[in-house]
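[1] Okay, sequence plus prediction incoming.
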Amino acid sequence: MSIEQMIWLSAGTCGLGPFRSDLAAEYWRWEEDPSSLIGLGRPVPESLPSRTQGLQQQLAGRNIRFTVYDLTAPENPVPAGTTTLQPDTYARTAEYILVIAPEARGKGLATPATRLTLDFGFHVANLRSVWLKVLAPNKAAVHVYEQAGFQHVGAMRQAGYWHGAVCDELLMDALASEFTGPSVLLNRPEP
């Protein structure tokens, strides 16, 4: 696969490309990392065979999924996470989910990956809003989402667990009408 086929959108040292069946074991490893399970609020791990079977269904589904790439060495993009938009096509909204590989955390990929996904959602998928849920104690994730343009819109009280303790689950959203800053898609030259 050429770099052009691998990276569809990029900003600085972060890029987004297609969800790939050959990365099923990596996606599974990232999702099953204990800190990912805590952050996603999912206490029960999934087996690799189950994840691989689920991936085939996801590749055929209507969700918008990307592989996040670390472009620190542009000639050798490294898969570093995933982003997902789960659209409600009637309402033109979508839920956003982000997973960053444990070894890629702290490299500054989460915010640009989120912004690139929002850019695609608003300017290609024609969504009017994107929303997410995040556990309140997950301060790093909350900061990433705020930096990417999400705003707090509410909380579901005692809806989650963080390291075994009950916690609130925050609701955040981003609106197409409020999406600010440069758009990678809108600033591309016409083909």
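    Yep, that arrived.
[2] can we go C-alpha only for contacts and neighbour counts from here?
    Will do.
[3] mind listing what residue 93 touches?
    87, 127-131 (C-alpha atoms under 8 Å, 6 or more residues apart in numbering).
[4] now with 6 Å?
    Residue 93 makes contact with 87, 127-130 under the criterion C-alpha atoms under 6 Å, 6 or more residues apart in numbering.
[5] For those residues, give me a markdown table that also has neighbour count and distance to residue 169.
    Compiled in a markdown table, these are given as follows (neighbours: other C-alpha atoms under 10 Å; distance: C-alpha to C-alpha, whole Å):
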| residue | neighbour count | distance to residue 169 |
| --- | --- | --- |
| 87 | 20 | 20 |
| 127 | 21 | 23 |
| 128 | 17 | 23 |
| 129 | 22 | 19 |
| 130 | 23 | 16 |
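[6] Do a quick rundown of the helices in the protein.
    With DSSP state H as the definition, the chain shows helices at residue ranges 3-6, 24-32, 34-40, 48-60, 110-123, 139-148.
[7] Pull out the buried residues from the third one.
    This means helix 34-40. Within helix 34-40, the residues scored as buried using 16 or more other C-alpha atoms under 10 Å are 36-40.
[8] just curious, which of the contacts of residue 93 is nearest to residue 8?
    Using C-alpha to C-alpha, residue 127 is the member of the contacts of residue 93 that sits closest to residue 8, with 18.9 Å.
[9] Ignoring the adjacent residues along the chain, who's closest to that closest one?
    What sits nearest to residue 127 in space, not counting adjacent residues and going by C-alpha to C-alpha, 6 or more residues apart in numbering, is residue 92, at 4.7 Å.
[10] Would you mind measuring from the one you found to residue 176?
    11 Å (C-alpha to C-alpha, to the nearest Å).
[11] overlap in contacts of those two?
    For the pair residue 92 and residue 176, residues contacting each of them under the criterion C-alpha under 6 Å, 6+ apart are residue 128.
[12] Second structure follows, compare the two:
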Amino acid sequence: MSVEQTIWLSDGICGLGPLRSDLAEQYWRWEEAPSSLIGFGRPVPESLQSRTQGLQQQLAGRNIRFTVYDLTDAENPVPSGMTTLQPDNYVRTAEYILVIAPEARGKGLATRATRLTLDFGFHVANVRSIWLKVLAPNKAAVQVYAKAGFKHVGAMRQAGYWRGAVCDELIMDALASEFSGPSVLASAD
């Protein structure tokens, strides 16, 4: 495994490593896939040049960002998505954001990556609550988040768009005090 494919956290099937500048085009492709734009409720695509410039700022920023790897082939980890925690250090919370490559969906990586990111957030970054917003019609994403440990706590009515129609945006959160183990960090050196 090269330095470029450093894996910091792993459950054996999914791994999290650092965000990588050499993957800027892949990150952009994943984020700009029509299914991702629909999931984000964002109707305006971004150029590769803009995304590459934004990545440079993200690499230097205060957010916690990971490249998600599919570890099915242990010899060749495959970059398959990104997770982000945007911490609010004053109140010890963080917003969670997930992007999984369209070709990697349906393999359970989203749930595993979410769980690993929660593990890091609670046991390394020491946040007490991690929250997210998800469009209500995005049933697959809601299921992923619930399976990983998030609970539905509210909704912003008519705050989003799904396939051209107005929809609610659900708010889900996970608490450190309710995070069920085992933590992959408990067995780390």
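    Yes, it's here. These numbers come from a predicted model, not from an experiment.
[13] Fetch the TM-score of the aligned pair.
    The TM-score (TM-score structural alignment, normalised by the length of structure 2) is 0.97; 189 aligned residues with a C-alpha RMSD of 1.2 Å.
[14] re the thing from before, now, among the buried residues of helix 34-40 of structure 1, which is nearest to residue 73 of structure 1?
    Here the nearest of the buried residues of helix 34-40 of structure 1 to residue 73 of structure 1, counting by C-alpha to C-alpha, is residue 36; it sits at 25.5 Å.
[15] ok, that closest one to residue 84 of structure 1 distance?
    Counting by C-alpha to C-alpha, the gap between residue 36 of structure 1 and residue 84 of structure 1 amounts to 15 Å.
[16] Ok, residue 65 of structure 1 next?
    Remark: distance between residue 65 of structure 1 and residue 84 of structure 1 (C-alpha to C-alpha) = 4 Å.
[17] Same check on residue 92 of structure 1?
    From residue 92 of structure 1 across to residue 84 of structure 1, the span is 15 Å (C-alpha to C-alpha).
[18] the more surrounded of these two?
    More neighbours sit around residue 84 than around the other of residue 92 of structure 1 and residue 84, counting by other C-alpha atoms under 10 Å; the figures are 19 against 15.
[19] My guess is the more buried one contacts residue 97. True?
    Yes. Using C-alpha atoms under 6 Å, residue 84 of structure 1 and residue 97 qualify as a contacting pair, with a distance of 5.1 Å.
[20] Translate residue 28 of structure 2 into the numbering of structure 1.
    The alignment partner of residue 28 of structure 2 in structure 1, by TM-score structural alignment, is residue 28.
[21] Around its match, how many other residues sit close by?
    19.
[22] can you check residue 21 of structure 2 too?
    Taking other C-alpha under 10 Å as the neighbour definition, residue 21 of structure 2 ends up with a count of 14.
[23] And the one 5 residues further on, by the same measure?
    Here the number of neighbours of residue 26 of structure 2 (other C-alpha under 10 Å) works out to 15.
[24] who touches the closest residue to residue 153 of structure 2 other than its chain neighbours in this structure?
    Sequence neighbours aside, residue 172 is the residue nearest to residue 153 of structure 2 in space, at 5.3 Å (criterion: C-alpha to C-alpha, 6+ apart). Shown in contact with residue 172 of structure 2 (C-alpha under 6 Å, 6+ apart): 131-132, 150-153.
[25] how close does residue 172 of structure 2 sit to residue 111 of structure 2?
    In this view, residue 172 of structure 2 and residue 111 of structure 2 are 14 Å apart by C-alpha to C-alpha.
[26] Same check on residue 49 of structure 2?
    As judged by C-alpha to C-alpha, residue 49 of structure 2 and residue 111 of structure 2 stand 30 Å apart.
[27] Neighbour count: those two, which is higher?
    Set side by side, residue 49 of structure 2 and residue 111 give different neighbour counts by other C-alpha under 10 Å, the larger being at residue 111 (20 against 12).
[28] What does the more buried one correspond to in structure 1?
    Residue correspondence to structure 1 (TM-score structural alignment): residue 111 of structure 2 is matched to residue 111.
[29] wait, isn't that match in contact with residue 150?
    No. If you go by C-alpha under 6 Å, residue 111 of structure 1 and residue 150 don't touch, sitting 10.7 Å apart.
[30] Over which residues of structure 1 does stretch 72-79 of structure 2 lie when aligned?
    Under TM-score structural alignment, the counterpart of stretch 72-79 of structure 2 in structure 1 spans residues 72-79.
[31] Kindly tell me how buried the residue nearest to residue 88 of structure 1 when sequence neighbours are not counted is, as a neighbour count.
    Distances taken as C-alpha to C-alpha, 6+ apart put residue 94 closest to residue 88 of structure 1, at 5.7 Å, once the chain neighbours are dropped. Residues contacting residue 94 of structure 1 under the criterion other C-alpha under 10 Å number 23.
[32] swap in residue 76 of structure 2?
    For residue 76 of structure 2, the number of neighbouring residues by other C-alpha under 10 Å comes to 13.
[33] Now for residue 181 of structure 1, how many residues are close by?
    In terms of burial, residue 181 of structure 1 registers 9 neighbours under the definition other C-alpha under 10 Å.
[34] Ok, residue 57 of structure 1 next?
    Under the neighbour criterion other C-alpha under 10 Å, residue 57 of structure 1 is assigned a count of 11.
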